[in-house]
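Engineer: fold the following.
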Amino acid sequence: MYAEEIAMPKTGYAPENARSATQPTGLASTEAGAAGYAGLDTWADAQILSAILHGQQRAIAAVGATLPAIAAAAGLAADAISGGGRLVYLASGSPALVSLGDALEIPQTYGVPRNRIVLIFAGGDAIFHNLTGAEEDDGAAAERAVADAALGPADCVLGISASGSTPFTVAGLAAAKAAGAKTVAIASNAGCPLFASGDVQVLLETGAEVIAGSTRMGAGTAQKAALNMISTLMGVRLGHVHDGMMVNVTADNDKLRARAARMIGQIARVDDKAAREALSRTGGAVKTAILVAAGAEGPDGARALLEETGDNLRRALDRLSGR
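Structural biologist: Okay, the predicted model is just below:
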């Protein structure tokens, strides 16, 4: 019964036509309307929501088509962090808000120092309270922000724009590339200006939105998925993931301390009491605590093992066990 209620409308909507409406010549796909959504405002709620859901599903499918580029972007990000550089998020409008969630999670989830994650957003911190569009047109402001951040060859910059033509993001990524930084351009329109400055180009072909031009929807979903994948693969490549566990998490509340204790117990094969004691001895450093619980000669010995193995827990455990 419920499945029937949310089924696509029999008239007025055709998924295959979601990108096919006649549009002015040269109009970006992210700005286009689609014939399949004609009359949408007259549909039943379940039909509207079904169309929106289909748009989200198309967006996720678009991410799957660009996995090699996402992997290359994650490699540049990991190289920057492991080499002492920074990971920079450059965006305006909705992509800035999408980027913010990803950026703020990295220090918490993977223990990357907060000063190694840089945000360059049109309008600065003010957009967290009042998101307006005028700042997106100020390319000079982006160039100043890049100069103020003193970006250079050690850094990696992710430039995110649905259209790929936002002046702030286009100018900022070009300035970052000119400064020698590694650059990743993420956009939803092939041949867009942003790609001219990308060492890696991540094309998320999400097509027309259900609500024409509302790129916080499909394009935003694709951006979030792509950024999640870039930052997560970066964490894996940095050695901060072991058997699907975030072993470099900053355990600064009860939930995360309990999670850390479970990881220590599972990996080192000790009980909860021993796991928590190891976590206490290491000041909350999870990788170090795992090695202590597994038999390393105290926190100093565990830290030495990690230093010798490039902060990679698996290699450190292998060395500890003599493998």
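
Engineer: from here on, just use CA atoms for contacts and neighbour counts.
Structural biologist: Noted.

Engineer: from the chain's centroid, how far away is stretch 113-128?
Structural biologist: 14 Å (Cα atoms, centre = their mean, to the nearest Å).

Engineer: mind listing what's buried in that stretch?
Structural biologist: Buried positions in stretch 113-128, judged by neighbour count with 16 or more other Cα atoms under 10 Å: 116, 117, 118, 119, 120, 121, 122, 123, 127.

Engineer: inside helices: which ones of those residues?
Structural biologist: Judged by DSSP state H, helices contain none of those.

Engineer: from these, which single one is nearest residue 295?
Structural biologist: Of all the buried residues of stretch 113-128, residue 116 has the smallest distance to residue 295: 32.1 Å, by Cα to Cα.

Engineer: residue contacts, the closest one?
Structural biologist: By Cα atoms under 8 Å, 6 or more residues apart in numbering, the residues touching residue 116 are 81, 85, 86, 87.

Engineer: residue 159 reaches residue 92, doesn't it?
Structural biologist: No - in terms of Cα atoms under 8 Å, residue 159 does not count as a neighbour of residue 92; the distance is 9.4 Å.

Engineer: identify the contacts common to these two.
Structural biologist: Residues touching both residue 159 and residue 92 by Cα under 8 Å, 6+ apart: residue 169.

Engineer: what strand or helix carries residue 189?
Structural biologist: In this structure, residue 189 sits in neither a helix nor a strand according to DSSP states H and E.

Engineer: what of residue 172?
Structural biologist: helix 167-178.

Engineer: buried residues of that helix, list them for me.
Structural biologist: The neighbour-count check on helix 167-178 (16+ other Cα under 10 Å) flags 167, 168, 169, 170, 171, 172, 173, 174, 175, 176, 177 as buried.

Engineer: residues near residue 243, how many?
Structural biologist: Number of residues near residue 243 (other Cα atoms under 10 Å) recorded here: 10.

Engineer: this one next, for a side-by-side:
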Amino acid sequence: MLKTETPSTAHPDLDLYELPQLISAFVEDQLQAVAAVRAAGPQLAQAVAAALPRIQAGGRLIYAGAGTSGRLCVLDSVELYPTFSWPRERALALIAGGQEAMFVAVEGAEDDQAQGARDVQGVNIGPHDVLLALAASGGTPYVLGALEAARGAGALTIAFANNEGAPVTAAAEIGITLDTGPEVISGSTRLKAGSAQKMALNTFSSSLMVRLGKVYGNLMVDLKASNAKLLRRAVALTMRATGADEAQARAVLERCDFQVKVAVVALRRQVSVEAARQLLDQAQGRVRQALDAG
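Structural biologist: Predicted coordinates for the structure are as follows:
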């Protein structure tokens, strides 16, 4: 039996627990998700290093999964735009059962290996693209079909599974095992297996964006200020990075469509917004290099 399906020996009487003990059992078990992602650190670093040149060459991040794993794929892909201004068309999520499966379980969709291949082929995957394949069990047919099609098209394939020796990690160029073990509720991989997948995807995509110059220091200077909260955040980040007061920061941001990178360079270099954009273009969008340019 797969580890993720094996009943937990730690909590055989879960249904008898008093509420504080029940809450504690769920919370404490999540620590194994952190440990699993930490153990996979070398493989995650390998994955980022392999993906970087393909993405720099214009490739896309394409995610594939089913059920909870598929929904986590969608979540990671969607959040890259507001956080890093990553183009939506360069972060695509494929979920077994289609968009409907985000909200309603589409029974049997994960068992259709041919559909996984068709979905990947349908987005015209190519050699510059990176497929991120997720399957808690590690044997989801839909995900295996997606991997097969992606490898056939020359894309980089990276697979995440929560069981050792999983078919999906064996089928990918880079396999990442998140060994979270049995769940508190037997087989419910929406628990710590899902938490580990979320952390691993966050780590991978955030590290990739840092390497692409989307971060200055530890500040998210390439966010898309698309709502009131993010507009306030853009002002705060600009103030933090430059030492400018709120009025100065807001004035420059208003002249550059609230692009924090541009405002930071303009204020720190004491140049116009247009000159700041040119410096960033010459530095391939990297704030630190634009500030240090002669």
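
Engineer: of all the buried residues of stretch 113-128 of structure 1, which comes closest to residue 58 of structure 1?
Structural biologist: residue 121 (27.4 Å).

Engineer: which ones are touching that closest one?
Structural biologist: Here residue 121 of structure 1 is in contact with 89, 90, 91, 92, 96 (Cα under 8 Å, 6+ apart).

Engineer: now stretch 34-50 of structure 1: buried residues?
Structural biologist: Neighbour counts over stretch 34-50 of structure 1 (16+ other Cα under 10 Å) mark 34, 35, 36, 37, 38, 40, 43, 46, 47, 48, 50 as buried.

Engineer: check the gap between the fourth one and residue 267 of structure 1 for me.
Structural biologist: From residue 37 of structure 1 over to residue 267 of structure 1 the distance is 52 Å, taken as Cα to Cα, to the nearest Å.

Engineer: and if you look at the fifth one?
Structural biologist: If you measure residue 38 of structure 1 against residue 267 of structure 1 using Cα to Cα, the figure is 55 Å.

Engineer: repeat for the second one
Structural biologist: Distance from residue 35 of structure 1 to residue 267 of structure 1, counting by Cα to Cα: 54 Å.

Engineer: ok, back up a step: from the buried residues of stretch 113-128 of structure 1, which is closest to residue 2 of structure 1?
Structural biologist: Looking across those and measuring by Cα to Cα, the closest to residue 2 of structure 1 is residue 127, at 39.5 Å.

Engineer: which position in structure 1 aligns with residue 246 of structure 2?
Structural biologist: For residue 246 of structure 2, the aligned position in structure 1 is occupied by residue 272, per TM-score structural alignment.

Engineer: what sits against residue 233 of structure 2?
Structural biologist: residue 225.

Engineer: check which helix or strand covers it.
Structural biologist: If you go by DSSP H and E, residue 233 of structure 2 is part of helix 228-242.

Engineer: the helix or strand following that helix vs structure 1, mean deviation?
Structural biologist: Sequence-wise, the next helix or strand downstream of helix 228-242 of structure 2 (DSSP H and E) is helix 246-255. Its aligned residues in structure 1 lie a mean 1.1 Å from helix 246-255 of structure 2 after superposition (mean Cα distance after the TM-score superposition for structure 1).

Engineer: in helix 246-255 of structure 2, what's buried?
Structural biologist: 249, 250, 252, 253.

Engineer: please apply the same query to stretch 313-323 of structure 1.
Structural biologist: Buried residues in stretch 313-323 of structure 1, counted by 16+ other Cα under 10 Å: 313, 314, 315, 316, 317, 320.

Engineer: using TSV, lay out those together with secondary structure.
Structural biologist: As requested, the buried residues of stretch 313-323 of structure 1 are exported to TSV (DSSP: H, G, I helix; E, B strand; the rest coil):
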residue	secondary structure
313	helix
314	helix
315	helix
316	helix
317	helix
320	helix
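
Engineer: returning to what we had before: and the angle for the helix holding residue 233 of structure 2 with helix 246-255?
Structural biologist: Relative orientation of helix 228-242 of structure 2 versus helix 246-255 (axes from the mean of the first three to the mean of the last three Cα atoms, to 10 degrees): 110 degrees.

Engineer: superposed on structure 1, what's the mean shift for helix 228-242 of structure 2?
Structural biologist: Relative to structure 1, helix 228-242 of structure 2 is 1.7 Å off (mean Cα distance after the TM-score superposition for structure 1).

Engineer: okay, and which of the buried residues of stretch 113-128 of structure 1 map to strands?
Structural biologist: Among the buried residues of stretch 113-128 of structure 1, DSSP state E puts 117, 118, 119, 120, 121 in strands.
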